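Engineer: predicted model and sequence follow; I will ask about them next.
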Amino acid sequence: MSFKALLEAAISLALTLAGTAAPLQAVATTSILGDVVQQVAGEDVELSVLFPPDSDPHTFEPTPQDVALLSRADVVFVCGAGLEATLEPILSSVGDVVEASWGVELRVFEDGRVDPHVWLDPNNVAVWADNVAAALAKLDPCHADDYRGRAAAYRRKLEELDAWIRREVEKIPEEGRILVVDHLAFGYFAARYGFRQAAAILPGSSTLAEPSARELAELEGIIRKLSV
């Protein structure tokens, strides 16, 4: 066999092996983040979501199986901004952890803690998509253009969603743009679209607190006063 034929055979084999290489193993902490990762990754990544759909990220405690899943992953995507605080001791020993909220302008609660609920503004989700694409492209250069292309397409959908929300909100009088929520999770949405979080059922900035009888009475008074 000639040298040229050997070279062509070697190139063909290399391309075949590259095409059949095992896909990246990725983990996303929440189902919302997992959906964004899936939009960008397509079929080029095997994705697992860590938190069950009905779990509370503020209080989630991983099982031994969860720890094993994280340790096997090529990359772990976290929302960041303190949402996965209970996972921090474990994540410190995991190889590649990507904070999706890197670059987002974070809001701060009155108690000084960072508001982690960034996904309630579609523009922040677009930042997530870009960060996911950049991380996957670095780990899997063969599909880098695919990741970036999907992220760009998803960003366009988010821009359309943002424009639609703005149009719908314009139908609501400014004095009626008031939110009463279970806990103070809608800060990014409120800031983007001109709403005000007037009160929350749970005091503080997470779901860990429980309202007292006095606080519930005050909440009822606020709701009646504002006619929410």
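Structural biologist: Received it, and whenever you're ready, just let me know what you need.
Engineer: only C-alpha atoms from now on, for both contacts and neighbour counts.
Structural biologist: Fine.
Engineer: so how far is Ser48 from Pro64?
Structural biologist: 16 Å (Cα to Cα, to the nearest Å).
Engineer: who's more crowded, the two?
Structural biologist: Using other Cα atoms under 10 Å as the criterion, Pro64 and Ser48 rank with Ser48 on top: 19 against 9.
Engineer: ok, second structure coming up, stack it against the first:
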Amino acid sequence: MQRENEYVVPSVVMSNEQRAVIVHKDYMLADGLLKEPLRNRYLIDALDVDSFIGLVNEYKEPNSKLFFDDKSIKCIVDFNTKDKAEFCEKRIGLNLVYTPFYRSFNEHLERNLSQREFIFLLKSLFMYITKIDGKPNDNMDVIELAQSLQAVKKFDSIQKNTSSKISLDVEIKSGAKENLTLPNKITFKLPIYEADVSLMGEFEVELFVDIKNDSEFSIKLVCYTAE
């Protein structure tokens, strides 16, 4: 004789309105016991903001909730409330992955950069440098500065002039003596998240220069508004 229902759900009556399902630690609650929309489960990852908004609008319910941190934005479609408990979560996510440009910029902050690292930063992000000491930047100004630093063979002295710019007396690889001027502040404006490259962040950094010896220097870039 075949039993009508092969699943037996033990329960404990806590009150007339409440019940608790007891599951042995070696057993799992079968999804087949859950009523229809409760046993549906999905996780959808959107690739951009428009897709995320479209998916949320399509699947949202009255008790849907949005959560976010610095890594992702999540919509829990069937969020648990005090009046209704859901058994299977339905989620729509948007990962907040940094663009390679912002990641590179951020990785160069608050640490001592060698001459080569500083030149690399200027050349790789020159299109996102919008101001030098508060004045609009011509991209060629940055390239010229990077190439001049690249040609430096020896540093004779360093000083700040009245405009707070950093002046370097140097000897270039050809043997000629020159004076280079480093800016005091550089402003970057670049896309932050791959999910929405139209979202631009503007960051002003201050340069602190340290001459280690006559052929090497380090620069620390400090951004007071990075957070």
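Structural biologist: Yep, that arrived. The structure displayed is predicted, hence computed values, not measured ones.
Engineer: so what number do they get for TM-score?
Structural biologist: Put the two chains on top of each other and the TM-score (TM-score structural alignment, normalised by the length of structure 2) is 0.23; 106 aligned residues with a Cα RMSD of 7.1 Å.
Engineer: now the helices for structure 1?
Structural biologist: 3-19, 31-41, 64-72, 88-91, 122-139, 144-169, 187-193, 213-226 (DSSP state H).
Engineer: same question, structure 2
Structural biologist: 36-39, 49-59, 100-107, 115-124, 139-150.
Engineer: the ones you listed: which one's closest to Leu207 of structure 2?
Structural biologist: Between Leu207 of structure 2 and those, the shortest separation by Cα to Cα is 10.6 Å, and it involves helix 115-124.
Engineer: elements contacting that closest one?
Structural biologist: helix 139-150, strand 216-223 (3 or more Cα pairs under 8 Å, 6 or more residues apart in numbering; DSSP states H and E).
Engineer: one more pass at 7 Å, please.
Structural biologist: Counting contacts by 3 or more Cα pairs under 7 Å, 6 or more residues apart in numbering; DSSP states H and E, helix 115-124 of structure 2 packs against helix 139-150.
Engineer: what comes up buried for stretch 204-218 of structure 2?
Structural biologist: 204-207, 209, 217-218 (16 or more other Cα atoms under 10 Å).
Engineer: contacts for it next, please.
Structural biologist: Among residues not part of stretch 204-218 of structure 2, those counted as contacts by Cα atoms under 7 Å, 6 or more residues apart in numbering are 112-115, 153-156, 184-188, 219-223.
Engineer: follow-up on the earlier one: JSON lines for the helices of structure 2, including distance to Met200 of structure 2 and mean neighbour count?
Structural biologist: Formatted as JSON lines, these follow (distance: least, Cα to Cα, whole Å; neighbours: other Cα atoms under 10 Å):
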{"stretch": "helix 36-39", "distance to Met200 of structure 2": "41", "mean neighbour count": "13"}
{"stretch": "helix 49-59", "distance to Met200 of structure 2": "14", "mean neighbour count": "15"}
{"stretch": "helix 100-107", "distance to Met200 of structure 2": "10", "mean neighbour count": "15"}
{"stretch": "helix 115-124", "distance to Met200 of structure 2": "17", "mean neighbour count": "16"}
{"stretch": "helix 139-150", "distance to Met200 of structure 2": "18", "mean neighbour count": "15"}
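Engineer: now render the ones you listed as JSON lines, adding distance to Lys90 of structure 2.
Structural biologist: JSON lines is the format used below for these (distance: least, Cα to Cα, whole Å):
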{"stretch": "helix 36-39", "distance to Lys90 of structure 2": "10"}
{"stretch": "helix 49-59", "distance to Lys90 of structure 2": "9"}
{"stretch": "helix 100-107", "distance to Lys90 of structure 2": "31"}
{"stretch": "helix 115-124", "distance to Lys90 of structure 2": "41"}
{"stretch": "helix 139-150", "distance to Lys90 of structure 2": "48"}
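Engineer: so which of the helices of structure 1 comes closest to Val98 of structure 1?
Structural biologist: helix 122-139 (7.2 Å).
Engineer: helices or strands next to that closest one in the packing?
Structural biologist: Counting by 3+ Cα pairs under 7 Å, 6+ apart, helix 122-139 of structure 1 packs on helix 31-41, helix 144-169.
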